[in-house]
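>>> Show me the folded form of this:
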Amino acid sequence: MPEAHYIASNAIDRDKSKCTRNIEIGTLSNIKTVWWRVDLGDIYSINVLFKNYDGYEMRQKGRIAGFSLYLSNSSISGNEILCYKDEEHLPPLNFTTTCAGYGRYVIFYNERLDEYKYPDGYQSSTVTELCEVIVNGCGEAGAYGEKCDEKCPKNCQEQRCNIINGTCVGCLPGWNGTFCEKKCPEGWYGLECKLQCFAHCKDNAFCNHVTGQCDNECADGWKGAFCDEQCLEENYGVDCKFNCSSHCRNDVPCDKQTGHCVTNRIFRKRMRKYLRMKSDTVALQDVLDSKNNHYYRVTSSTMPGYKGLMDNREKIDYQNVTSN
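Purely as a prediction, here's the structure:
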């Protein structure tokens, strides 16, 4: 446990005379890393005041050199976003940086690893002393600007935008663009406009750019919230709510859009087209079974006289055939 005058909360008590201090890390210690974290909100800038000792300014700079500042929405390690990384030059002991973003946590991190050669001026064994950390930002979600008097664009995800220029961190489903001001292109919808519509809306309309659903019913022969379910063999029309006639010749199924009985000639033509699409290497012929009123796929080895037909055929689903 740290001593009372070195506890972590000293860095945010607005009393510069009291600092937080970690135990030593680096070559003289088994501990190689150090971090400090504060729970906040929208962030505009971060000011860090490090401990200074008269006559030891360069040593103090060498102690904190190489530090990083991160933002994170989670207390779980691995989800941080880098805000600032100190490079080769020694940092000032009164340090301020602009860090535009949103994060529940601001995290200070530093390390001294045995296997790494650090630049000149870095202290190989070090302690970190934070006297005051001041984070400026907007306390209210959906605001940005130096005075937090501007409103984030309405289509920003979670009403979060860049606190400096108002650009959206992410967009609501159905929108894109720097300020989320553009609808998804026609035929696309959802988060980041990455989902493609099913092309079965009534009158060839495009789906809703937000939900992906058809705003004005499905095209005839289709149903479902996304109009992606084809009518069953015995149904047709709007939302598949009509029943096919039971008097079609040879019990051939009706057309899923019109409900008209499909003639054997048309059905055979559709069957041949379907088999050509499904076949890669074998020769195929369509056969209507007068007993069961189903079409079957037959390989060339059984074609002559259809010998062995009952043992070498594959039933073709009406639902697939009549849609082609």
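>>> Please count neighbours and contacts with C-alpha atoms only from this point.
Fine.
>>> Pull the number of nearby residues for the closest residue to N94 other than its chain neighbours.
The shortest distance from N94 to any residue other than its chain neighbours is 4.5 Å, reached at L49 (C-alpha to C-alpha, 6 or more residues apart in numbering). Residues lying near L49 (other C-alpha atoms under 10 Å) number 19.
>>> if I look at L49, how far off is T126?
With the distance defined as C-alpha to C-alpha, to the nearest Å, L49 ends up 17 Å from T126.
>>> for F95, same thing?
In this structure, F95 and T126 are 18 Å apart, going by C-alpha to C-alpha.
>>> Here is a second sequence; please produce its structure as well for comparison:
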Amino acid sequence: MYIICLCVGLFAISSAYVNVALNKPAYQQNQWKPGDKTYDASNAVDGRKSDLTWNGGQCAVSFGERVATWWVNLTSVHSIHHITIYFLTGSFSGHIFDHLGFSVYISNTTDILQGTLCFKDSNFTPDTMPSIFNTTCPVHGQYVIYYNERESGVIYPHGYQKYVDADICEVEVYGCPIVDNLYGADCCPDVNCQKCNMETDICVECEPGFEGHQCEQACQNGFYGEGCSEMCNDTCTGCNNINGSCDSGCLQGWKGGFCHIGFSGVPVSK
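Okay, here's the model as predicted:
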């Protein structure tokens, strides 16, 4: 029972992260057939994963050189939790050997020397190189960079090709946008929290209709809306804490969704 609960808890936490790389600007070095969208860098952040073959139009494909670089620009600094990479498959899956020794960086620029190394492959072999790769990397940054190289004069392990390609079909970067040191609603731990402090997880702005340190309380009776600052019509017998509609009905002599119409049929501003 404990294991089941733990797994559910972990799922709840991980499911809060969103793929912040989806449809963001991307670049790759040495694209195969430059200008042909079939092999464009943007294919690796388009969310499509139904055809991960060489010419399926869903992969970023480059041709073999000594250096292979691909990156996605998240357009602003994000708090990143983990990264998933889908490599090329199908009849050209032999190209996966070109990925041996690859690295993943997170940086605020496109320069890996100014970034943080999240992962450096030193253990994969032609038999163990995965088609789908996952790595946890709790780092703040704007660019996620895939990088590989084959330096002249260096003796590489068995299975390493002489040249390297990018050949990646989807890169998913799971994390949270950061605005003024705050996370957005998708990444806050409390369900009714709209913005929370990225360091303490304390909610600083609740969803309309809620209040409290963890936004766990509906607005007190008679109030509704953002910050619970709006007052319900006093002709309501009880109003909705989010939009102020008189869900519980009206006092005698009043009608309408907000109990703002007298029986004379004339709307009254209250």
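>>> Can you calculate the TM-score here?
For this chain pair, the superposition-based TM-score is 0.49 by TM-score structural alignment, normalised by the length of the second structure; 147 aligned residues with a C-alpha RMSD of 2.6 Å.
>>> thinking again about what came up before, of F95 and T126 of the first structure, give the one with the bigger neighbour count.
More neighbours surround T126 than the other of F95 of the first structure and T126, with 25 against 12 (other C-alpha under 10 Å).
>>> What sits closest to that one if chain neighbours are left out?
R63 is the one closest to T126 of the first structure (C-alpha to C-alpha, 6+ apart), at 5.1 Å.
>>> Which helix runs longest in the first structure?
Using DSSP state H, we find that the single longest helix of the first structure is helix 264-278.
>>> What is that one packed up against?
If you count contacts as 3 or more C-alpha pairs under 8 Å, 6 or more residues apart in numbering; DSSP states H and E, helix 264-278 of the first structure packs onto strand 284-288, helix 318-321.
>>> Any idea which of these gets closest to L71 of the first structure?
Closest to L71 of the first structure of those, according to C-alpha to C-alpha: helix 318-321, at 53.2 Å.
>>> buried set for the closest one?
Neighbour counts using 16 or more other C-alpha atoms under 10 Å place 318-319, 321 of helix 318-321 of the first structure among the buried residues.
>>> and those residues as a markdown table, adding distance to A100 of the first structure?
Shown next, in a markdown table, are those (distance: C-alpha to C-alpha, whole Å):
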| residue | distance to A100 of the first structure |
| --- | --- |
| Y318 | 59 |
| Q319 | 56 |
| V321 | 58 |
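>>> Looking at those, which one is closest to K223 of the first structure?
Distances from K223 of the first structure to the buried residues of helix 318-321 of the first structure, taken as C-alpha to C-alpha, are shortest for Q319 (13.9 Å).
>>> any idea how far N243 of the first structure is from the closest one?
Distance check for Q319 of the first structure against N243 of the first structure: by C-alpha to C-alpha, it reads 14 Å.
>>> Over to C83 of the first structure?
Taken as C-alpha to C-alpha, the spacing of C83 of the first structure relative to N243 of the first structure amounts to 63 Å.
>>> Those two: who's more crowded?
More crowded of C83 of the first structure and N243, by other C-alpha under 10 Å: C83, with 18 against 15.
>>> ok, the more buried one - contacts?
C83 of the first structure makes contact with 68-71, 99 under the criterion C-alpha atoms under 8 Å, 6 or more residues apart in numbering.
>>> Could you look up the SS state of it?
In the three-state summary, C83 of the first structure is assigned as strand, counting by DSSP: H, G, I helix; E, B strand; the rest coil.
>>> Distance of it relative to T97 of the first structure?
When distance is defined by C-alpha to C-alpha, C83 of the first structure is 9 Å away from T97 of the first structure.
>>> doesn't C7 of the second structure fall inside a helix?
Yes. The assignment for C7 of the second structure (three-state DSSP) places it in a helix.
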